[in-house]
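A.B. asks: Need the 3D shape of this:
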Amino acid sequence: MEQTLMLGVEGVRKTILHGGSSEMPRFITGTKVTFHFRTQLCDDERTVLDDSKKVGVPMEVVIGNMFKLEVWETLLTSMRIGEVAEFWCDVTHTGLYPMVAKSLRRIAEGKDPVDWHIHTCGMANMFAYHSLGYEDLDQLQKEPQPLYFVLELVKVEQPSEYDRESWALSDEERLKVVPLLHGQGNKLFKQGHYPQAANKYKEGIICIKNIQTKEKAWDPPWLKLEKMAHTLTLNYCQCLLRVEEYYEVIEHTTDIINQHPGVMKAYYLRAKAHMEVWNESEAQADFQKVLDLDPGMRKVVRREMQVLSMRMEEKREEEKLKYRGMF
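C.D. replies: Predicted coordinates:
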């Protein structure tokens, strides 16, 4: 029989749909909780917005890790393993759901959930582009409303019972792990393992970006994190050059240059990428900017410009022969 319970939290009602089969789990900071969820509108049809079972992958959160939708921690810590419960949550608890749902959907689609190469926080991005990329979430963002969450608690693991990946770390732990990831990436790069090095750098960037979203843009703490992210992003771009992902290099370095036009290494890496995709004038302009920012790079730039000139001449000759054979 269904039973409606108050959780002692204003604006939350709980209805147990299926009782759990164990004692109440111990929920402490660092506990990892695995669960399925279904989110529904409070309309006559109970319209389903998201359903982890349809995706086929359960959700995981770490208690005390400042998950954006804080009410979910409250709901989950009221449950037993195996329990299925429906929670009605007032709009005061559901305002951030559209942004959380956007990240979850991007993960399900195999995309980067945090858009780490965009150097503004998630809230600023939303206002900049006026859309979350999903029509139903845009509508919910414009008109916040209460929601139903149907949760099924699958597993509870204490901090010592699982290997903690970077997403499961606290902000303090993330800051400590970034230099380790940086060092691991450097070692892999020197060994010629470029894809593996890129993954280490990217993991470090994601750690930094997760922390940075909680800081006010352009304040000193934010700028300090931004500088750390730039260093890792440029290392990441060096890996991309080695695996011939030239357009992605151009994208990331351009992003850095637009925000901070004095970063010489960004111009140098972008110039190298432009060389590889035959953008002669863009490469020349970037190499000139490298010289403007660091005259000590003159010998390196002169050598790169000579290579560029030779390659462009070879390309022009190849095109002449190609077109000559067509007529």
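
A.B. asks: When you work out contacts or count neighbours from here on, use the C-alpha atoms and nothing else.
C.D. replies: Will do.

A.B. asks: The residue nearest to residue 250 when sequence neighbours are not counted and residue 298: what is the separation?
C.D. replies: Counting by C-alpha to C-alpha, 6 or more residues apart in numbering, residue 250 lies nearest to residue 270, which is 5.3 Å off, once chain neighbours are set aside. Separation of residue 270 from residue 298 (C-alpha to C-alpha, to the nearest Å) stands at 17 Å.

A.B. asks: Repeat that for residue 199.
C.D. replies: Counting by C-alpha to C-alpha, the gap from residue 199 to residue 298 is 32 Å.

A.B. asks: and this one, so I can compare the two:
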Amino acid sequence: MEETYLLSYPGVKKKILAGGKGPLPHFPPGTKVIFHFQTLLDNFERTVVDDSRLAGRPAEIFVGKMFKMEIWESLLTSMRVGEVAEFWCDAVHTGLYPIVSKGMRLIAQGKDPLEGQKHMCGMGNLFHYHSTGFPELDEIMRNPQPLIFIMELLQVGDPLSYHRESWMMEKDEKLQTVPVLHMQGNALVRQKQFREAASKYKEAVLLLKTVQSREMPGDVDYINLGRMIVPLELNYCQCMLELEEYYEVIEHTTELLEKHKCVKGYYKRAKAHAAVWNEKEARRDFSTVAQLDISLAALVRRELKELSERMKEKYWEEKEQYWNMLEKTEGASKQEEEEQQDEEEQKDEGAKKKESDIESGKAGEKTGSSEMRRVEEGESGAEEVRPSEGAKEEESSRAEELQACEEMEGKDWQQMLRLVMFLQNDGNFLIKEQRFPDASAKFKEALGYVDFLQNKVDQHGEDWESLEKVRLPLSLNLSQCMLELKQHQEVVELNSRLLKTHRNFKATYQRARAHAALCNEDEARRDFATVEKLDPNLKPFVQKELKILGENIRKMHAGQKKNYWETTKEKWGPVGSRTKDA
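C.D. replies: Just a heads-up that it's a prediction; the model follows:
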């Protein structure tokens, strides 16, 4: 066969070795071309560099999809099916061949051709690593030279004869494929094949995002594509909810809600948060749903009720679990202490036996003297002194305190801190249930442990300060319970002690409310003014409480049948100056 030049591509010679069949095929963009190739060096030996037949699988490319060796598309589109041709290509066209060859070799070995590469172009990776990993390819890279390609065209596939991946589609093709994928996903959902449906929705979303990435943000097309993504993302999240992939739902809905505020997005995220016990986040999203769509208020109430029930069950399960763990650790520690006591008792018994042998002679004298004492006591006729009832009560209270101290001493520092934490959680839960007497008992017990621990540490050390930080919320919660139980004088005393060491507006506010309930007008107004200075945002609440204070004082004066002038004289005195009592 004669050698012929491809006129449209200078530096290329073609030599037909075996003729093909039929006319020259049509190669529209996206055509799949399957072929075998052999690469030779342009030297006397015609050294073989690559051979696809030795790899055991033919090569394939897609026309018009930016293959790195652009000249190969031109060579193959000049051939018929079954044709074998030899092409001589100048070094101008073979500069990227080492990169292409390396990728094909790795694919033939079953490896990822992009493994170990950084995010940069292929040439950048080659310069970064200084080698392809194959000596013959490195030589071609160092010395660019002409190469000979012997190609056999095996098959030409129509663009519609195979499943095309997203990177092979044009913009119009992607937009036409999205509704098809959407319908397929809906059909799979009806069949309850949620995993397959999720893959369809995800593929459609990726196609739309690929198209959207080529649009200018803020343009009409960009916004319309974003709106098309929303229902597909929501359907995907619904499938993930059915598959119990809750964190996947939270991630996707959060990303979606940053751009599009939709009721369904908040609802699905709330369901996912509720499933993974994120109570605070779930309640926030459910309330947002009720605000955005009032017609869903009944549904939200039902979901919140169910969430509360599930949180109660979880709370009691965890409490039982951790309490059993504490009991086990306490039981183990008690067993060790009992074993140590038994060993010590055995040692003491051995020592006592030795002493008894030595002191056996003196035992008779001691017994005689004790008998003489008993006789003398009998002759004297002295009466026994019985303690009074008040002394008995004091002894019983002391015994209870000693018993409590013994129980506390039986536990170590960490066990007590865990108990404080459990008691605090119990009290918080009981407050939510509005069981204030039980809650106050829990907080008092926890404060007892804190007092016991503080008595064993230095008042100027870090442990004391840490325990004070633990004491503060316990005291505030106890004060809140006492307010609800209308134990106002105890609230005043508790918060007064607390405010000696902590400047806390909550303690001041609770003491002000207690003073207002006791009709201590001056103290209440002083504390409310302090609260308003500490936090100006509480001014509306302070004004409301002052209004209630004024009404309570008027009711008190009306009950005492005092008019305005009498109360003014009591407060300010007859001359107009404030009295000492006031």
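
A.B. asks: Please state their TM-score.
C.D. replies: Once the chains are overlaid, their TM-score stands at 0.64 when taken by TM-score structural alignment, normalised by the length of structure 1; 274 aligned residues with a C-alpha RMSD of 4.7 Å.

A.B. asks: ok so, going back, my guess is the residue nearest to residue 250 of structure 1 meets residue 247, correct?
C.D. replies: No. Counting by C-alpha atoms under 8 Å, residue 270 of structure 1 does not reach residue 247; the two are 9.2 Å apart.

A.B. asks: Against structure 2, what's the mean shift for the stretch of helix or strand the residue nearest to residue 250 of structure 1 belongs to, could you check?
C.D. replies: In this assignment (DSSP states H and E), residue 270 of structure 1 forms part of helix 264-276. Superposing on structure 2 places helix 264-276 of structure 1 at an average distance of 1.3 Å from its equivalents, by mean C-alpha distance after the TM-score superposition for structure 1.

A.B. asks: okay, the helix or strand hosting residue 124 of structure 1 sits on what stretch of structure 2?
C.D. replies: Following DSSP H and E, one finds residue 124 of structure 1 within helix 122-129. Aligned using TM-score structural alignment, helix 122-129 of structure 1 spans no residues in structure 2.

A.B. asks: Going along the chain from that helix, find the next helix or strand for me.
C.D. replies: By DSSP H and E, the next helix or strand past helix 122-129 of structure 1 is helix 135-142.

A.B. asks: Determine how far that next one lies from the middle of the whole chain.
C.D. replies: 21 Å (C-alpha atoms, centre = their mean, to the nearest Å).

A.B. asks: what's next to the helix holding residue 270 of structure 1, contact-wise?
C.D. replies: Helix 264-276 of structure 1 is contacted from outside by 234, 237-238, 241, 246-247, 249-250, 253-254, 256-257, 280, 282-287, 289-290, 293-294, 308, using C-alpha atoms under 8 Å, 6 or more residues apart in numbering.

A.B. asks: repeat that with 7 Å
C.D. replies: If you take C-alpha atoms under 7 Å, 6 or more residues apart in numbering as the criterion, helix 264-276 of structure 1 is touched by 234, 241, 246, 249-250, 253, 257, 280, 282-283, 286-287, 289-290, 293, 308.

A.B. asks: Onto which residues of structure 1 does the one helix or strand residue 516 of structure 2 maps to map?
C.D. replies: Secondary structure assignment for residue 516 of structure 2, by DSSP H and E: helix 505-517. Aligned by TM-score structural alignment, helix 505-517 of structure 2 falls on no residue of structure 1.

A.B. asks: of residue 270 and residue 247 of structure 1, who's got more company?
C.D. replies: Per other C-alpha atoms under 10 Å, whichever of residue 270 of structure 1 and residue 247 has more neighbours is residue 270, with 28 against 16.
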